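Enquirer: next come a sequence and a model predicted from it.
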Amino acid sequence: MKRPSLNDLSAFVAVATHRSFRRAADELGTAPSTLSHAMRGLEDRLGVRLLNRTTRSVSPTEAGRELLGRLQVALTSLDEALDAATAFRGNVAGKVRINAPRVAAALLVRDVLPRMVERFPDVTVDLVVEGRLIDIVSGGFDAGVRLIESIPRDMIAVPFPDPIGFVCVASPAYLQRAGEPTTPDDLQRHRCIGHRLPGGRLYRWEFERAGQELTVDVNGPVVLDDEELMAEAAAQGLGIAYVASWAAEAALAEGRLRTVLPGWMHKPERAAVYYPGHRAVPPALRAFLDVVKTMPTARETH
């Protein structure tokens, strides 16, 4: 029997993993019909059916599942061997695709990308900002960013050094004119800057005090979907905004904004970069993760 090519075996792993010729073709940069023909040839060469096909789905047979499990281990070892060899070139090159929500992407741009450019100039970071939760594997991403509690269990997580905190802020002029709220219920009498989430619905402001959690529907003259724009709208006196702390840092330091309801703010949340645990880590992704691990803490940036 003629030994199948490495390309055919890699293609089989992609099809069996995605259970879709189209998604596997997107990952491999080829046509679904080409993959289908290659899989027929692989089955003929091995003399066994590897994939069950219908007009709507593809799934591995028992023989296919056995081959998939063994090939994943073998290909991972092969990738690791190649990565170890390329390390002797003395530089890391390539592209790493990252999916992140806006609040985390801003931190990456501020604290990670400058260090990536300095330390790994031959690595391109393709950062896609997207608020909705997606499957990073089927989406063709090397890694994603989420709150730790929402990361799937089969992923490996590299936490940001600091949790992401949130603040309610308003301009001194607005507070002088409208008064300062002392409880979240007081927000009903204030102009508030709405936050539209990626799915289209408005965010209900979340508060917590002494173990008591409270959500508030707010109203106001402006609705935005960008944290920095919300902070700037508040600085312009348009109302009270509820934003990630980083978005208001500069305006707070300049005195253009003041915090309100500090004793009611929800506890900070931990975020992390995550990636599939069953795959070898490409050199470009490993470089990115190394830089994430050296992100400055809040103490170091002040």
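Expert: Great, that's in hand.
Enquirer: only C-alpha atoms for contact and neighbour calcs from this point on.
Expert: Noted.
Enquirer: R102 contacts G131, correct?
Expert: Yes: with contacts counted by CA atoms under 8 Å, R102 reaches G131, the gap being 6.6 Å.
Enquirer: which strands or helices does the lengthiest helix in the chain pack on?
Expert: If you go by DSSP state H, the chain has its longest helix at helix 62-86. Secondary-structure packing of helix 62-86 (3 or more CA pairs under 8 Å, 6 or more residues apart in numbering; DSSP states H and E): helix 6-18.
Enquirer: neighbouring contacts of the helix it packs on?
Expert: With CA atoms under 8 Å, 6 or more residues apart in numbering as the test, helix 6-18 has contacts from 21, 23-24, 27-28, 35, 38-39, 42, 51, 58-60, 64, 68, 71-72, 75, 138.
Enquirer: which residues of the stretch 51-200 of the chain fall in strands?
Expert: Applying DSSP state E, counting those that start in this stretch to the stretch 51-200 of the chain gives strands spanning 51-53, 58-60, 94-100, 123-129, 143-147, 155-159, 166-170, 193-195.
Enquirer: which parts of the first one are buried?
Expert: Within strand 51-53, the residues that qualify as buried by neighbour count (16 or more other CA atoms under 10 Å) are L51.
Enquirer: related to what we said a few turns ago, got the buried residues for the longest helix of the chain?
Expert: For helix 62-86, by 16+ other CA under 10 Å, it's 64-65, 67-68, 71-72, 75, 80, 83.
Enquirer: out of the strands of the stretch 51-200 of the chain, which is closest to K293?
Expert: strand 155-159 (7.3 Å; CA to CA).
Enquirer: now that closest one against strand 143-147, angle please.
Expert: If you take axes from the mean of the first three to the mean of the last three CA atoms, to 10 degrees, strand 155-159 sits at 70 degrees to strand 143-147.
Enquirer: what is strand 155-159 packed up against?
Expert: When contacts are defined as 3+ CA pairs under 8 Å, 6+ apart, strand 155-159 packs onto strand 271-276, helix 283-293.
Enquirer: okay, the ones you listed in TSV with mean neighbour count and distance to E228 next?
Expert: Output for these, formatted as TSV (neighbours: other CA atoms under 10 Å; distance: least, CA to CA, whole Å):
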stretch	mean neighbour count	distance to E228
strand 271-276	23	19
helix 283-293	19	22
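Enquirer: and here's the other structure:
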Amino acid sequence: MSRPSLNDLTAFVAVASHRSFRRAAEEIGTAPSTLSHAMRALEERMGVRLLNRTTRSVSPTEAGFRLLGRLQPALASLDEALDSVVGFRGNVAGTVRINAPRLVAGLLVREILPRMAERYPDVTVDIVVEGRLIDIVSSGFDAGVRLLGSVPKDMIAVPFTRPLMFICVASPAYLERGAPGTPEELRHHHCIGHRMPSGKLYRWEFERAGQELVIDASGPIVLDDEELMVEAAIAGMGIAYVADWAAETALSDGRLRKLLTAWMPSPEGVAVYYPGHRAVPPALRAFLDAAKDLRKKKP
């Protein structure tokens, strides 16, 4: 059996990961028919079927899944080896497109972009704020930023900064009428609703000593932006369930107070994620390095 080329193996990983010749072809920059012929030639060269094809779908065979599982980390290691010498060829330049929810986008602007501008003045960081979890590859992004548990399994995740924790907050003026002692008592309070990008109302999640509880909170206002939820809570309109990052300034200056702290879920990590089956561009590698540095400096 002749050894397949690196290009053929990279193309196979793209097809097997996307389960689509069209999407893989868009990523690689070739025609779907050319990619299909290349995969048949690869199968003939290796003497084993790697992909199951129908008129509507493509998926790896058992042998294909095994090869995919071995190739993804191998190609990622190869990318890292090549990236390690990028600095010797001159200045890093280019554009890196990042997809992130609004709350995390604010952190990127405050903490990472100044580092990027100082170290890599020829790199442009293009951030698009998006609440929905999208397919970053088909949407043309180099990387995305999400809670670690929301990162797709076929992506490489790089945790950064401190974990994010969800909290209940209210203003001192609102709490003069009394504070809830348990999540169930929220039903007797004004709660600031959170509409998710899907259009559904977020159900408030709690846990204590292994016991999980979900509450359908209701009140006089529903918002789809956490910063606005914090402002509404400061104005005394009710209790908000938000990420601690959004409320930290108002908590530190006393405009808000935490509630039900013993019932709040465990903190969740935040990560930059990117495809593991494609070469990491120098501009993206620079962004990842800045994110890793931020993690080291945050408590």
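Expert: Received the coordinates, thanks. Given the structure is predicted, the values throughout are model-derived calculations rather than measurements.
Enquirer: got a TM-score for the pair?
Expert: Remark: TM-score between the superposed chains equals 0.76 [TM-score structural alignment, normalised by the length of the second structure]; 293 aligned residues with a CA RMSD of 4.1 Å.
Enquirer: that older thread, can you list the helices and strands packed on strand 155-159 of the first structure in JSON lines and add distance to L252 of the first structure?
Expert: Compiled in JSON lines, these are given as follows (distance: least, CA to CA, whole Å):
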{"stretch": "strand 271-276", "distance to L252 of the first structure": "23"}
{"stretch": "helix 283-293", "distance to L252 of the first structure": "26"}
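Enquirer: out of those, which gets nearest to R201 of the first structure?
Expert: strand 271-276 (22.4 Å).
Enquirer: what span of the second structure is that closest one aligned with?
Expert: On the second structure, the counterpart of strand 271-276 of the first structure by TM-score structural alignment is residues 270-275.
Enquirer: mean distance, that stretch to its aligned residues in the first structure?
Expert: Here the mean offset of stretch 270-275 of the second structure against the first structure after fitting is 1.9 Å, by mean CA distance after the TM-score superposition for the first structure.
Enquirer: what lies in contact with that stretch?
Expert: 137, 142-148, 151, 154-164, 288, 291.
Enquirer: try it again at 10 Å.
Expert: 14, 17, 72, 76, 98-100, 104, 136-137, 141-152, 154-164, 280, 284, 287-288, 291-292 (CA atoms under 10 Å, 6 or more residues apart in numbering).
Enquirer: swap in stretch 110-119 of the first structure?
Expert: Residues contacting stretch 110-119 of the first structure (CA under 10 Å, 6+ apart): 91-92, 105-109, 120-125, 127, 287-297, 301.
Enquirer: circling back: which neighbours do R102 and G131 of the first structure share?
Expert: P198.
Enquirer: any idea how far apart the tips of stretch 259-278 of the first structure sit?
Expert: 44 Å (CA to CA, to the nearest Å).
Enquirer: over to stretch 24-32 of the first structure?
Expert: Across stretch 24-32 of the first structure, first to last residue, CA to CA, it's 8 Å.
Enquirer: again, but for stretch 57-66 of the first structure
Expert: 19 Å.
Enquirer: ranges for the helices of the stretch 151-300 of the first structure?
Expert: Listed in chain order, the helices found in the stretch 151-300 of the first structure under DSSP state H, counting those that start in this stretch are 172-178, 227-235, 245-254, 283-293.
Enquirer: can you flag the buried ones in the contacts of stretch 270-275 of the second structure?
Expert: Neighbour-count burial (16+ other CA under 10 Å) is assigned, among these, to 14, 17, 72, 76, 98-100, 104, 136-137, 141-148, 151-152, 155-164, 280, 284, 287-288, 291-292.
Enquirer: before we move on, the earlier item: nearest to E254 of the first structure, of the strands of the stretch 51-200 of the first structure?
Expert: Taking CA to CA, strand 166-170 is the member of the strands of the stretch 51-200 of the first structure nearest to E254 of the first structure, at 13.0 Å.
Enquirer: angle of the closest one against helix 245-254?
Expert: Using the same axes, to 10 degrees: strand 166-170 of the first structure against helix 245-254 is 40 degrees.
Enquirer: show me what strand 166-170 of the first structure is packed against.
Expert: strand 205-209, helix 227-235, strand 241-244, helix 245-254, strand 258-260 (3 or more CA pairs under 10 Å, 6 or more residues apart in numbering; DSSP states H and E).
Enquirer: try it again with 8 Å
Expert: helix 227-235, strand 241-244, helix 245-254, strand 258-260.
Enquirer: and the spatially closest residue to V222 of the second structure that is not a sequence neighbour, how many neighbours?
Expert: Distances taken as CA to CA, 6 or more residues apart in numbering put G193 closest to V222 of the second structure, at 4.1 Å, once the chain neighbours are dropped. Residues near G193 of the second structure, counting by other CA atoms under 10 Å, number 24.
Enquirer: and G193 of the second structure, how far is that from V242 of the second structure?
Expert: On the measure of CA to CA, G193 of the second structure and V242 of the second structure end up 10 Å apart.
Enquirer: same question, P32 of the second structure
Expert: As defined by CA to CA, P32 of the second structure lies at a distance of 45 Å from V242 of the second structure.
Enquirer: between those two, tell me which one has more neighbours.
Expert: Remark: of P32 of the second structure and V242, V242 carries more neighbours, 21 against 18, as counted by other CA under 10 Å.
Enquirer: what sits against that one?
Expert: Going by CA under 8 Å, 6+ apart, V242 of the second structure touches 166-169, 226, 229-230.
Enquirer: swap the cut-off to 7 Å and go again
Expert: Listed by CA atoms under 7 Å, 6 or more residues apart in numbering, the contact partners of V242 of the second structure are 166-168, 226.
Enquirer: reformat those as JSON lines; add distance to G254 of the second structure.
Expert: Putting the contacts of V242 of the second structure into JSON lines (distance: CA to CA, whole Å) gives the following:
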{"residue": "F166", "distance to G254 of the second structure": "18"}
{"residue": "I167", "distance to G254 of the second structure": "15"}
{"residue": "C168", "distance to G254 of the second structure": "14"}
{"residue": "E226", "distance to G254 of the second structure": "18"}
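Enquirer: most neighbours among those residues, please name it.
Expert: I167 (25 neighbours).
Enquirer: which one of the buried residues of helix 62-86 of the first structure is nearest R204 of the first structure?
Expert: Nearest to R204 of the first structure among the buried residues of helix 62-86 of the first structure, with distances taken as CA to CA, is Q72, at 43.8 Å.
Enquirer: quick check: chain neighbours aside, which residue is closest to that closest one?
Expert: V13 (7.2 Å).
Enquirer: which of the helices and strands packed on strand 166-170 of the first structure sits most buried?
Expert: strand 241-244 (a mean of 24; mean count of other CA atoms under 10 Å).
Enquirer: read off where that strand ends up in the second structure.
Expert: Going by TM-score structural alignment: strand 241-244 of the first structure matches residues 240-243.
Enquirer: quick one: that stretch to the first structure mean distance?
Expert: Superposing on the first structure places stretch 240-243 of the second structure at an average distance of 0.4 Å from its equivalents, by mean CA distance after the TM-score superposition for the first structure.
Enquirer: fine by me, we can end here.
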